[in-house]
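> Predicted structure and sequence below. I'll ask about it afterward.
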Amino acid sequence: MSIKPFFLGLFLLVAAAGFGQTNTKEVLFTINDKAYDTDEFARVYKKNLDLVKDESQKDLNQYLELFIGYKLKVNKAYKLGLQNSAKYQAELKSYRNQLAKNYFNDTKITEALIEEAYNRLQKEVRASHILILVDENATPEDTLKAYKKIEDIVKRANNGEDFAVLAEQFSEDPSAKENKGDLGYFTAFRMVYGFENAAYNTAKGKVSKITRTRFGYHIVKVNDIRPNRGEVTVAHIMILKAKPEDADQGKPEKTINEIYQKIQQGEKFEDLAKQFSEDKSSSPKGGLLSKFGSGQLSSEEFEEVAFSLAKPNDISKPFQSEFGWHIVKLIEKHPIRTMSEMKMELENKIGKDDRSKKITASLNEKLRKKYTYKKDTKVYAQLAKWITPDFYESKWSQPEAAKDYTGILLTINAKKIEGKKFLDFVDKKQKAGLKVKPLSLLIDQLYEQFLDEQLTSYYDENLETEFPDFAYVMDEYRDGLLLFDLMEKEIWERAKTDTVGLQGFYNSTKFNHMWKNRVEATILSSTKMETIKKALALLKKNTDPQAIKDKLNVDNVVNIMANTGKFEEGNSALPKATKFEVGISDIFKEGEYYFVVKVDKVLPAAVKTLDECRGKLVNEYQQYLEQRWVDDLKQEFNVKVNQDVFERVKKQLHP
């Protein structure tokens, strides 16, 4: 996750688009001569009320302080001219484009597409295909030639010839020579929409009708259909792969096999995960991971093993991924989520898919009904004369007379659009390889595309006017982006680079950053009293932990495990009965394990060095600088709160 969208997400908890309004609109406070009204304050507060976890932020007096602080920072940003930055302008445009997507939707069509996609996601299809390449802008002659070719192949397939052999012989998909057209299993959104339609509308064992995509003509044979695997919850034990500089490159594999052997001997998976797993985020929880579905992890090997486990508590054999060695235990299998749970995700995918063309077509139709528009036929005739057959060869250029042409081709409501824009549009379309003939028909088609583009542009330009909700959010994004740039300049970078200031802050707060009591120790564990007694005897003779393991782990049975390192009080790998004193402990039992701990050194509770707590310290220093900065801004700007108005707002918000 990049920091800017994340920061803006947090910012929107303070300044989000909420649309509840107070009954009246009054000036709540001013900063210099700029007024801020009760409507904005109440709208933002209501939106955030259920989002904030800090109860102090729900208090209206506290919230007003936060809101004024936020507006002071925005005023400072404008005073510094940050709004004129080209980078800022580009990012604001990008955010607006993203936000505007919601207003280019057709709810009815989108809902139908969501339902269709969700129903398809219940299944995974295994299919093979044969492709005959033909460009989507190919000439009618080339298109017909390709169609006849695929038509002949589909006849042979329907007459019983082996589909795989036909794919290997005739398919123009380069991979067909290797896979004989077999694409494996896939579900919705994995293939282009036209191809997906063919696959999901064809029965198992059958060959589809000929279908056209932007790649060419396809026929699809459905080899198998299976239910979607859904999601799984698993726990794992991980031993990181060896580093290049490690002397014993085989140690991780040896260790994971030792752990697996102990599981086979009946020891608890969760206890072993806590002791030995090197995934520090999951080991304290017995190796438990958050649930995931196909394609959500960065390791395909891990996913395949996880999904292959059939019943809760099934445990895999050790296997290797790109990250190291793992053992996986199945906790629970989850069916695919409900449609309501997946709705937003599906809608986002539809917007990036060929399905979106249905939504675009619907929007074009609505905009043609929504706005009044008129084409000047005389101007259009003049422009058409300037477009020549050179267009088909991508060699057409606008004539000299067109450069200064100012004739109005199109009027949308009160907006006038010059004919030169249409010529520019035609010029760009040369790269699309359009082959429609005669030329007059091509020009008419290009004009219809141009009209839709201009209507959409007009609609986009007027979103703030037509939709107050959109205007609210854009205002807040505009300020939020400025605030991010300002905070980066005034607070975050300073906290990172001000070494003298950070050192001073550390000196004054260092007792808030303490190590608990720690020990440098070796922990030996076994489920067998006889084994741990032998280990204790060897430990008392100063035998090296590895030597103890070599002596006691015989006949491919792991009887003893050793863990050496520095352990802080409360560490899940450190037995609770451990005494923080130098020496070798007696044997003690916790759960199903017998332990012996040799403490080589006791490290009492101590202040962490600046480097040891740098991450947390920098964060605290940023907060300290920000509070001081807000106090300074209150001196730099003249803030006046209308207390009478504020009291009325409080009664309205908390009757």
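Perfect, thanks for sending it.
> alpha carbons only for contacts and neighbour counts from here, please
Noted.
> Centroid-wise, who is the farthest residue in this structure?
Lys541 (55.1 Å; C-alpha atoms, centre = their mean).
> Please report the distance of it from Thr578.
Distance of Lys541 to Thr578, computed by C-alpha to C-alpha, to the nearest Å: 20 Å.
> now Leu330
For Leu330, the distance to Thr578 (C-alpha to C-alpha) stands at 32 Å.
> Between these two, point out the one with more neighbours.
Legend: neighbour count by other C-alpha atoms under 10 Å for Leu330 and Thr578, higher for Leu330 (23 against 18).
> and the more buried one, which of the three is it?
Using DSSP: H, G, I helix; E, B strand; the rest coil, the structure places Leu330 in strand.
> ok, and the closest non-adjacent residue to it?
Among residues not flanking Leu330 along the chain, Val234 sits closest, at 4.6 Å (C-alpha to C-alpha, 6 or more residues apart in numbering).
> Could you list the buried residues of stretch 426-439?
By 16 or more other C-alpha atoms under 10 Å, the buried positions in stretch 426-439 come out as Val426, Asp427, Gln430, Gly433, Leu434, Lys435, Val436, Leu439.
> Below is structure B, check it against A:
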Amino acid sequence: MISKKLFLSVAFLITFIANAQTKSKDILFTINDKPYYTDEFSRVYKKNLDLVKDESQKDLNLYLDLFVGYKLKVNKAHKLGLQDGQAYQNELKSYRTQLAKNYFNDTKITEELIEEGYNRLQKEIKASHILILVDENAVPADTLIAYNKLKDIRNRILKGEKFEDLAAKLSEDPSAKDNKGDLGYFSAFRMVYPFENAAFLTPKGEVSKIFRTRFGYHILKVNDVRPNRGEVTVAHIMTLAPKPEDADQNKAENTINDIYKKINQGEKFEELAKQFSEDKSSASKGGVLNKFSSGQLSSEEFENVAFGLSKVGEISKPFKSQFGWHIVKLIEKHPVKTLEEMKPELEGKIGKDDRSKKIVASLHEKLRKKYTFKKENKQLAAVAKLVTNDYYESKWVMPTTGFDAKATILTVENKKIDTKTFLEFLEKQQKSVNPVKPVSKLVEVLYDKFIDEQLNAYYDENLEKEFPEFSYVMDEYRDGLLLFDLMEKEIWNRSKTDTIGLEKFYNANKDKHLWKKRISATIFSSTKKDMIEKAIALLKKGVTPQDIKTKLNTKDVVNIMINTNTFEEGNEVLPKGTKLELGTSAITKDGEYFFATKVDKVMPAGVKTLDECRGKLTNEYQQYLEQHWVDDLKSEFKVTVNQAVFEKVKAELK
């Protein structure tokens, strides 16, 4: 079965900008008196001219037939009511949501953020920080206490006290007692955006100004700045650090040194990793770790050794980290990509990052300038009286009486938004309650947020009117999804279940499904000629191919491979020069491999059975059903082509 994604991409090849109409247009054809216009046909034809592979589709007469067939199917889908199906409606809505995202993006701001992020990715910053915790929605009094506490700490540092000592004593980051606030090296997109800003805007050796994140208030000190080392893929062998109660405290070190000696003796790193590495997550993969960048692992020692290797295949000496002893092998270095290569990735990261707030704020500002909106302050004041202090504890329940639910509280252009909609908005906002007090002031703040939400909604509702290209693509999706459902119902499901029809189709077309001459054979292959010779000798003694494989291969070394199957003449798997006749062939060589083939059975060319060609035949049957189905649709619907108009179109297109 064709996937929906692939089907839609093919369908859109036919329908691309199918509804883009200009002022100059004539009716080319009608289906049950519904008109379809010349400009639509011409535009689709010209757009697809370089894309279609079938030369017949460039023939305007055939292309018109194809286009009419497409429109007939869409009409049939509507006649069956497929457009009313809930699954169809949900999927269309999902497509629209995805497509609309592009129209909610401020391109200028996004490009600036991409460039900023990429420029920052060229560097790695080593920083320490001090955190004073404060809830994101804390009341102003608590916020001020936290701020002043950190202000005092910063002043002490500026007067000469050591940043690291105060971090260990006073930072409310739980890890600071052990690491003295040291965060190691990091680059862009590794920290929350306000933290990243402070790190990249503070000169090396200096302490930042106080800044706030969702965790609380911070200051940081930039200890070092270096070029970004990119990413690296390595394999490692690890022996775990001894526990205090272990009798032999030197076992891990002695073991890693023995392993290193075996590597120097020529034994394979990967095999030793599988046998001896105590990192169980990577041992089975020959010690290979996922690629990583600076600051991504919990061990700076490990990262420095890994990035210090320069040649692929280079192996480090044993070294110690807080986790144990390691030997590292360089698999690949991954430099920082170009801006063009990283653009899609960066755009995705921006969408998930606090940076996206800049884009949202820019859109809100643009929509407030774009649309006229009118606040109903009197109605807002009446609503504010309905909200109690229970709101701060998320216990407020929207009243059902005492207000006019249909009274307008906001007007956007010509759209009136009623009071009930705002009250429902207020009820939902309790989950992220703002600490603004009193409650009347809080309602005003949330009303401002409500205005932005309604402006967004109005903008979204009118995308088709404001952006013709959005409307065109939505029409493509709409018809394409309908067509997929229709084809599934009328063609694909039928071709799978209509066994009698398929068998009848097979009997009428079986001369098109033929086997070439075939052999049932076993192919022996090895990089060692003597192994092929031994295999042939064993064959002559009556030993089966599977037993030959068992005899010649050992636990650690695979000397010979076998491939037993039925092969058709011309199959690329067959060694060059293989004769399709009974018996064992002479030894041949191709590249580094030696081959011998034992042919057990020769089958002449002939017609394939239904089961042998079922997959290909089913596809052909689907095409057969579709072609005859279009003929049936032409009988079901009245199609009238304006031949004079079509001749004019042909002349213009040629």
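All right, it came through fine. The model shown is predicted, which means the values in this text are computed figures rather than measured ones.
> quick one: TM-score?
Here the TM-score for the pair of chains, by TM-score structural alignment, normalised by the length of structure 2, is 0.74; 572 aligned residues with a C-alpha RMSD of 4.5 Å.
> Give the next helix or strand downstream of whichever strand or helix holds Lys598 of structure 1.
In this assignment (DSSP states H and E), Lys598 of structure 1 forms part of strand 593-603. Going down the chain from strand 593-603 of structure 1, the next helix or strand is strand 606-607, by DSSP H and E.
> Let me see the ranges of the helices in the stretch 501-650 of structure 2.
529-540, 545-552, 614-636, 643-653 (DSSP state H, counting those that start in this stretch).
> Can you give me the end-to-end span of stretch 94-111 of structure 1?
First residue to last in stretch 94-111 of structure 1 (C-alpha to C-alpha) measures 26 Å.
> what does it contact?
Identification of contacts with stretch 94-111 of structure 1 by C-alpha atoms under 8 Å, 6 or more residues apart in numbering yields Glu347, Lys358, Ile359, Thr360, Ser362, Leu363, Asp460, Leu463, Phe470, Met474, Tyr477.
> SS state for the second one?
This points to Lys358 of structure 1. Per three-state DSSP, Lys358 of structure 1 ends up helix.
> residue contacts, the alignment partner in structure 2 of it?
Mapped onto structure 2 by TM-score structural alignment, Lys358 of structure 1 lines up with Lys358. By C-alpha under 8 Å, 6+ apart, Lys358 of structure 2 lies in contact with Ile109.
> Then Asp544 of structure 1?
Here Asp544 of structure 1 is in contact with no residues (criterion: C-alpha under 8 Å, 6+ apart).
> Equivalent analysis for Val125 of structure 1, please.
By C-alpha under 8 Å, 6+ apart, the contact list for Val125 of structure 1 reads Gly184, Tyr185, Phe186, Thr187, Ala199, Tyr200, Val222, Asn223, Asp224, Ile225, Arg226.
> How about it, nearest residue that isn't a chain neighbour?
Val125 of structure 1 sits nearest to Ile225 (C-alpha to C-alpha, 6+ apart), 4.6 Å away.
> tell me which residues in the strand or helix carrying the one you found are buried?
Using DSSP H and E, Ile225 of structure 1 sits within strand 216-227. Residues of strand 216-227 of structure 1 classed as buried: Gly216, Tyr217, His218, Ile219, Val220, Lys221, Val222, Asn223, Ile225 (neighbour count, 16+ other C-alpha under 10 Å).
> which one among the residues you listed gets closest to Gln445 of structure 1?
Taking C-alpha to C-alpha as the measure, Gly216 is the one of the buried residues of strand 216-227 of structure 1 closest to Gln445 of structure 1, at 22.2 Å.
> Sort out which of the contacts of stretch 94-111 of structure 1 are buried, if you could.
Glu347, Ile359, Thr360, Ser362, Leu363, Asp460, Phe470, Met474, Tyr477.
> how about the residues you listed, which pair is most distant?
Going by C-alpha to C-alpha, the pair spanning these furthest: Ser362 and Tyr477, at 28.9 Å.
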